[in-house]
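A.B. asks: have a look; sequence and predicted model below, questions after that.
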Amino acid sequence: MAGSSLLMLIDDIATILDDVAVMTKVAAKKTAGVLGDDLALNAQQVAGVQAERELPVVWAVAVGSLRNKAILVPLALAISAFAPVLITPLLMIGGAFLCFEGVEKLAHKYLHAAEESAEHNDRLAALTNPAVDMVAYEQDKIKGAITTDFILSAEIIAITLGTVASQPFMSQLVVLTGISVIMTVGVYGLVAGIVKLDDIGLYLTRKPGAGSQQLGRALVNAAPPLMRFLAVAGTIAMFLVGGGILTHGLPFAHHAIEAAAHSVAGVAGIGGLLAAIVPAVLDGLFGIVAGALVLAVVMLIGKLRGNAAAH
């Protein structure tokens, strides 16, 4: 009896772990939109920091990110336990914010060109002015990056909570904690690699041997396109994930997209492919429209506040 009970316990544990692994994969896939944005934003946050201080700054931000998630995970578990009715609204808010962030990023160079130019000039002035306290400058960069991370981490936790909301408490705890650690290690490990890519390339260009020098030049040249690719991929993923969250939360949109996918599924030869692609495309388009509407509302509120302050 004891042996069979032990085997049943082991089987139960294996089943739970298998369920947790599946849910973690699903949650990781759903948070992919935030991941690309997180990578690009955090790599940009390190810009302007002296080369020898880049990795310490990334480490400091990574520690801050873990602190953020140590606050957000218990908060998410408390909401799930005591106010589960808030999960869907929070998920919808997170999806709308993702879409807004994507549209705002597309419109950024038109809406904030002057501020971006001023920030770039301030960064150059700080680096070339010996009177500037670089320790204080570095601390400001770290605080800004941790604040940005808190917003992105909140999105990740909200999306993950929506995935595991119907699961037992222990499964929620394991998945939320697992996603938090995986995302933090993955994001900041990649950020560290990205910000040092050009340094590695420069090191290799100074090594003897044509092969090493050629590889070094390739790495140096690859760094800027990689940053641009991450920014573009992150933006597209934000629309796909954010739009998908919104359409799943709005029955009329969800049913319309299901009907569209069903209607193209019968196309000879490529029906299966179209049935997989069309929902993603429609989710993305819905996300762009939703993000544009939120941006318009935010800009209108900002304009009204500005007019009120002027009077």
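C.D. replies: Arrived safely, thanks for sending.

A.B. asks: make it CA atoms for all contacts and neighbour counts henceforth
C.D. replies: Fine.

A.B. asks: what number of residues lie near His108?
C.D. replies: His108 is flanked by 14 other residues according to other CA atoms under 10 Å.

A.B. asks: in which helix or strand does it reside?
C.D. replies: Applying DSSP states H and E as the criterion places His108 in helix 87-111.

A.B. asks: that helix - contacts with which helices or strands?
C.D. replies: helix 134-164, helix 210-249, helix 271-310 (3 or more CA pairs under 8 Å, 6 or more residues apart in numbering; DSSP states H and E).

A.B. asks: what residues does that helix touch?
C.D. replies: Contact with helix 87-111 is made by 34, 79-80, 116, 155, 158-159, 161-162, 165, 235-236, 238-239, 241-246, 249, 287-288, 290-292, 294-295, as judged by CA atoms under 8 Å, 6 or more residues apart in numbering.

A.B. asks: structure two is appended below for comparative analysis:
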Amino acid sequence: MPSGLAALLDDVALIAKAASASVDDVAAAAARTSAKAAGVVIDDTAVTPRFVAGVTPARELPIIFRIAKGSVVNKIAIILPICLLLNALAPWALTPLLMLGGLYLSFEGAEKVWEFFSGHNEDAEEKAAAKDENTLVRGAITTDLILSAEIMVISLNEVATKSFWMQLVVLIVVAFVVTAMVYGAVAVLVKMDDVGLKLSAGENAFRKRLGHGLVTAMPKVLHTISIIGMFAMLWVGGHILLVGANELGWYAPYELVHGWAHHVAHLGGFVEWLVETLCSLVIGLAVGTIVVVVLHFTPRRKAKAPEGAHDAEGKPATSDE
């Protein structure tokens, strides 16, 4: 009997060790996949604050919470089943799907560059501020769907050869961790100016200086984050396109970039990474610019307006197709 109990305890210990190892494996895999998707995470964090621009301070956190809930639904209920189904039935489709996302990120990044230099982003922010709360939340969740799809597909790509259950658990962990990181950071960012105002209204001189510094710094911080997000989209999008093209058989671009990075490897790992990143960024900007030109600057035929329709100045109205 004692020997039987000892054997049972040994089995329990082995099961515990296996469970512990599985937890460690999931944590390590989730950390790796989250790191791979870091560029999209930065972009998601940079994009979201604009959806609460002009909103009453008391409604900022409730709106962010609603968007965060929608983000979890996007990742768990919509994207996760599609990703796992594709990986099981048509794993070859993951690379083209990932490249479509890379193309979208490159387009978004290039469009932000154009808006940054043309000043159109200010018009977009004014229009966003004029929308009602439900419209803002719906728009934010729609944008999140695209960015979350990128995060989940990148994450799945890192564990695509693992078991189904490992893929499922890792993606669920990534979904919750990334959502908490992104919208937790957004909540902190949008409320820091309020914290600064409260501190600056106090009697303590140090707190007043700190509060004034926060109020002054936050617009610059948000602007800096938006620029980082812009470059992150171009870098991640370009890298996805570069690696995807290599996996699909177009080896020349990847080998060229890899060769340049190899030539500077003796200068250190950071320099090698910097070269690869800059090359990916340039590729993303080039591809994205082509898409921006096609979508925004290609002449479109005018559709005929209904008979008798006139614009605000009384002239016959026309509309785009």
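C.D. replies: Happy to help now that I have it. As the structure is a prediction and not an experimental result, all values here were calculated from the model.

A.B. asks: restricted to buried residues, select the contacts of helix 87-111 of structure 1 in PyMOL.
C.D. replies: Buried residues within the contacts of helix 87-111 of structure 1, by 16 or more other CA atoms under 10 Å, are selected in PyMOL with:
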select buried, resi 34+79+80+155+158+159+161+162+165+235+236+238+239+241+242+243+244+245+246+249+287+288+290+291+292+294+295
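
A.B. asks: give the aligned equivalent of Gly95 of structure 1 in structure 2.
C.D. replies: Using TM-score structural alignment as the criterion, Gly95 of structure 1 maps onto Gly102 of structure 2.

A.B. asks: what sits against the nearest residue to that match once chain neighbours are set aside?
C.D. replies: Once flanking residues are discounted, Gly102 of structure 2 sits nearest to Gly237: 4.0 Å by CA to CA, 6 or more residues apart in numbering. Going by CA under 8 Å, 6+ apart, Gly237 of structure 2 touches 99, 101-106, 280-281, 284.

A.B. asks: equivalent analysis for Ala201 of structure 2, please.
C.D. replies: Counted by CA under 8 Å, 6+ apart, Ala201 of structure 2 has contacts Lys208.

A.B. asks: quick one: what's aligned to it in structure 1?
C.D. replies: Per TM-score structural alignment, Ala201 of structure 2 is aligned with Arg206.

A.B. asks: how about Ile15 of structure 2?
C.D. replies: Using TM-score structural alignment, Ile15 of structure 2 sits opposite Leu9 in structure 1.

A.B. asks: please apply the same query to Thr33 of structure 2.
C.D. replies: Checking TM-score structural alignment: Thr33 of structure 2 goes with Ala27.

A.B. asks: try His223 of structure 2
C.D. replies: Checking TM-score structural alignment: His223 of structure 2 goes with Arg228.

A.B. asks: again, but for Ile151 of structure 2
C.D. replies: Using TM-score structural alignment, the partner of Ile151 of structure 2 in structure 1 is Ile156.

A.B. asks: list the residues that contact the closest residue to its match other than its chain neighbours.
C.D. replies: In this structure, Ile156 of structure 1 finds its nearest non-sequential neighbour in Thr31, 5.7 Å apart by CA to CA, 6+ apart. Contact analysis of Thr31 of structure 1 by CA under 8 Å, 6+ apart lists 156, 159-160, 241.

A.B. asks: pull the most distant pair out of those residues.
C.D. replies: Pairwise distances across those peak at 12.1 Å for Thr160 and Val241 (criterion: CA to CA).

A.B. asks: what is in contact with these two at once?
C.D. replies: 30-31.

A.B. asks: nearest to the spatial middle of structure 1, which residue is it?
C.D. replies: Centroid check for structure 1 by CA atoms, centre = their mean gives Val34 as the closest residue, at 1.9 Å.
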